[in-house]
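Participant: pasting the structure only:
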């Protein structure tokens, strides 16, 4: 997900996106622990998406 797409969303949508990403990260970590995850780069992508969403949320909070 691109940061420009995130900037267009409101705070409620960003919080929902963050919740979804955290659930996805948990699922991927469980797959990794049980050796079911074959594409470990997914963890990196989800982790960076979480950071992007949190950054945009912080930027929006500081603007107010």
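Facilitator: All right, it came through fine. This one's a predicted model, so the numbers in the text were calculated from it and none came from an experiment. Numbering: from 1, shown residues only.

Participant: contacts and neighbour counts: CA atoms only from here.
Facilitator: OK.

Participant: burial of the closest residue in space to residue 1 that isn't next to it in sequence, as a residue count?
Facilitator: In space, and not counting its chain neighbours, residue 1 is closest to residue 49: 6.6 Å by CA to CA, 6 or more residues apart in numbering. By other CA atoms under 10 Å, the residues close to residue 49 number 19.

Participant: In this structure residue 49 contacts residue 5, no?
Facilitator: No. Using CA atoms under 8 Å, residue 49 is not in contact with residue 5; the gap is 11.7 Å.

Participant: take the one below as the second:
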């Protein structure tokens, strides 16, 4: 996800996306532990997307 796309979303949509990303991150961590993960780069992408969403949510809350 690009930061411009994230900034265009409402706080409710951001929270929903954050929840979905956390679920996906959990599933990928579980797959990595069992050695079944196919897209290893996706783990880093999700982690960074979560950080971006949290940053934007915090900025919107402060404003």
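Facilitator: Ah, there it is. Note that the coordinates shown come from a computational prediction; the quantities given were computed from them, not determined experimentally.

Participant: Tell me how they score on TM after superposing.
Facilitator: Once the chains are laid over each other, their TM-score by TM-score structural alignment, normalised by the length of the second structure reads 0.96; 63 aligned residues with a CA RMSD of 0.6 Å.

Participant: Quickly find the element holding the residue nearest to residue 1 of the first structure.
Facilitator: In this assignment (DSSP states H and E), residue 49 of the first structure forms part of helix 41-63.

Participant: Check which helices and strands that helix is in contact with.
Facilitator: Helices and strands touching helix 41-63 of the first structure, by 3 or more CA pairs under 8 Å, 6 or more residues apart in numbering; DSSP states H and E, are helix 3-7, helix 11-33.

Participant: so the longest one versus helix 41-63, what angle?
Facilitator: Note on geometry: by axes from the mean of the first three to the mean of the last three CA atoms, to 10 degrees, helix 11-33 of the first structure and helix 41-63 are set 160 degrees apart in direction.

Participant: Centroid-nearest residue for the second structure?
Facilitator: Geometric centre of the second structure, nearest residue: residue 50, 3.1 Å, by CA atoms, centre = their mean.

Participant: Look up the closest residue to that residue, ignoring the ones flanking it.
Facilitator: Per CA to CA, 6+ apart, closest to residue 50 of the second structure is residue 18, 6.2 Å.

Participant: correct me, but the one you found touches residue 51?
Facilitator: No. Judged on CA under 8 Å, residue 18 of the second structure makes no contact with residue 51 at a distance of 9.3 Å.
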